[in-house]
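In: have a look; sequence and predicted model below, questions after that.
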Amino acid sequence: MIPKDHPRYRSLMVRERLSQCAKEGIVALEGLAAHGRGEAFDYLLGERTTPSALQAARTAAALLLTADRAVISVNGNTAALATAEVGALARASGAAVEVNLFHRTEERIRRITALLEEHGVDVLTGTPERLIPLSHDRAWCLPEGIGSADVVLVPLEDGDRCAALRAMGKQVITIDLNPLSRTARTATLTIVDELTRALPNITAACSELDSGTAARLAGSLDNAYLLRAAIEEIQERLDHALD
């Protein structure tokens, strides 16, 4: 048992959740290492949503609302940590939800889909095709999902799929705690924030933005500016870390 007064209670509970989901076949073991890498960058941010991340979340909402066909791509870590948040965002934005995995097996697809559905998420199902130009299993997606999307939200992304989706002409929104990663620099829009903080911020913005404001925000997107701002926020925190 982890005492609630432990200073790292939330972080430890997240690790426990990921560990349990790994045992259940929802999270790949490699996903545990990926989470730890992200958590290290969250320390640099002060484990908080920065002003640039909040601006990026509002812009992400604008892209989702103005899309012809928006899809939220879900992997094992996202399903383990943010099922409710994914469902809320899907309802607020009108985006579809599709499971897409690097370590893909039909059993993992089934387990992750079942977990999402238990939390009221309507998950796309069907016969996947190898539509994304990649040599690994993330190439497999649904023609009526990611295959036909113009905007794809890919939380906890990897760089090669992000680049492949961009090459297909799609706008890619990613949530990545590392502003220097290949994913962050390749995406159309990067939210430098922790998953369970970022998703509710996007959802809230979806409910607040009118069509005109959403169109203006989407049209003024400058990801390079947002990444520079995130790096400056980290630098400022480091400068004052020992004050």
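Out: Nice, I can see it. These figures come from a predicted structure and were not determined experimentally.

In: please count neighbours and contacts with C-alpha atoms only from this point.
Out: Fine.

In: geometrically speaking, which residue is the centre of the chain?
Out: By C-alpha atoms, centre = their mean, the mean C-alpha position of the chain lies nearest to Pro155, the distance being 1.5 Å.

In: and the gap between it and Asp193?
Out: Distance of Pro155 to Asp193, given as C-alpha to C-alpha, to the nearest Å: 10 Å.

In: do a quick rundown of the strands in this structure.
Out: 70-74, 96-99, 129-130, 140-141, 151-155, 171-175, 189-191 (DSSP state E).

In: and the ones you listed, which is most packed in?
Out: strand 189-191 (a mean of 31; mean count of other C-alpha atoms under 10 Å).

In: take this one as well and set it beside the first:
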Amino acid sequence: MQGLIAQGRGEAFDYLLGEKTTPGALHAEKVAAARLLLAKRPVISVNGNVAALVPEEIIRLSEAVNAPLEVNLFYRTEERVNAIIRHLRSKGAKNMCTGCDALIPGIEHDRSKVDSSGIFSADVVLVPLEDGDRCKALVDMGKTVIAIDLNPLSRTAQCAHVTIVDNVVRAVPNIAGFAEVFGRSGKDELQKLVKGFDNEKNLADAIDNILQHLSSCK
């Protein structure tokens, strides 16, 4: 139920964006693909909504950037985690971190549990649909955080290094597609793309897109 509520909040912002990928979001998706390809230990965090909405696409992205998938839930139980792991494996996922032998500092209770060989030791983490305090905790650990969040004013959007203001059903396949193309590019080209990215400007542009869409609806 909580996942459905969270998804509904996001969908409301998608309406404000015109239910389309903006040019700014598309650029952020390119930067995300480049970041993941340049990373030494990239990891993709998966929650229940991501596993339900884009299972094949998140697996495709995992394979394109050689990043394991790790299930990380707001309301964590071993039963729920194992159900999502089984679901992803039934869709073809092979590269997965399934342990829970480490803790994210500053996060309380079971929400802090992660795999020591996955999110805990990652240098770059993609967090689709993440909550703000866990996003901040990952940043505080020194990780580069890529977030997919339809609300450009959310804590997650504001603290991530790269925020993709787009619906996860569009963003994940876009990132996967760019990663497959960029995988044939040189590191210098990817680094140039990453260095030219300004997330504050990216978020400001997203807010402008919302205002422009609202103006066009009059």
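Out: Perfect, thanks for sending it. What you are looking at is a predicted structure, and each value in this text was computed from that prediction instead of being measured.

In: tell me how they score on TM after superposing.
Out: Remark: TM-score between the superposed chains equals 0.95 [TM-score structural alignment, normalised by the length of the second structure]; 214 aligned residues with a C-alpha RMSD of 1.0 Å.

In: possible to save the strands of the first structure as CSV with distance to Ser220 of the first structure?
Out: Shown next, in CSV, are the strands of the first structure (distance: least, C-alpha to C-alpha, whole Å):
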stretch, distance to Ser220 of the first structure
strand 70-74, 19
strand 96-99, 25
strand 129-130, 33
strand 140-141, 30
strand 151-155, 16
strand 171-175, 14
strand 189-191, 11
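
In: neighbours of the closest residue to Gly3 of the second structure other than its chain neighbours, just the number please.
Out: Nearest non-adjacent residue to Gly3 of the second structure, counting by C-alpha to C-alpha, 6 or more residues apart in numbering: Asn49, 6.5 Å away. When neighbours are defined as other C-alpha atoms under 10 Å, Asn49 of the second structure has 18 of them.

In: in contact with Asn49 of the second structure, which residues?
Out: By C-alpha atoms under 8 Å, 6 or more residues apart in numbering, the contact list for Asn49 of the second structure reads Gly3, Leu4, Gln7.

In: nearest to Cys97 of the second structure, of those?
Out: Checking these against Cys97 of the second structure with C-alpha to C-alpha, the nearest one is Gly3 at 22.2 Å.

In: surely the closest one and Val50 touch.
Out: No. The criterion here is C-alpha atoms under 8 Å, and Gly3 of the second structure misses it with Val50 at 10.1 Å.

In: in the second structure, what residue corresponds to Pro155 of the first structure?
Out: With TM-score structural alignment as the criterion, Pro155 of the first structure lines up with Pro128 in the second structure.

In: so which of the strands of the first structure gets nearest Leu63 of the first structure?
Out: strand 151-155 (7.2 Å).

In: average offset of that closest one relative to the second structure?
Out: Average distance, strand 151-155 of the first structure versus aligned residues of the second structure after superposition (mean C-alpha distance after the TM-score superposition for the first structure): 0.3 Å.

In: contacts for that strand next, please.
Out: Against strand 151-155 of the first structure from outside (C-alpha under 8 Å, 6+ apart): 63-64, 67-74, 78, 146, 170-176, 195.

In: and Ile112 of the first structure, what's its match in the second structure?
Out: Using TM-score structural alignment, Ile112 of the first structure pairs with Ile84 in the second structure.

In: ok, now which ones touch its match?
Out: Gly48, Ala51, Val71.

In: what's the answer for Glu117 of the first structure, then?
Out: Val123.

In: stretch 23-41 of the second structure aligns to what range in the first structure?
Out: Under TM-score structural alignment, the match for stretch 23-41 of the second structure is residues 51-69.

In: if you could redo that for stretch 154-167 of the second structure, that was the one I meant.
Out: Going by TM-score structural alignment: stretch 154-167 of the second structure matches residues 181-194.

In: between the two ends of that stretch, how far is it?
Out: Stretch 181-194 of the first structure end-to-end distance (C-alpha to C-alpha) = 15 Å.

In: got a list of contacts for that stretch?
Out: Under C-alpha under 8 Å, 6+ apart, the answer for stretch 181-194 of the first structure is 38, 42, 47-50, 52-53, 56-57, 60, 157-160, 162-163, 166, 171-179, 198, 221-224, 226-227, 230.

In: could you rerun that using 6 Å?
Out: Stretch 181-194 of the first structure is touched from outside by Ala53, Ala56, Asp158, Gly159, Gln171, Val172, Ile173, Thr174, Ile175, Asp176, Leu177, Asn223, with contacts defined as C-alpha atoms under 6 Å, 6 or more residues apart in numbering.
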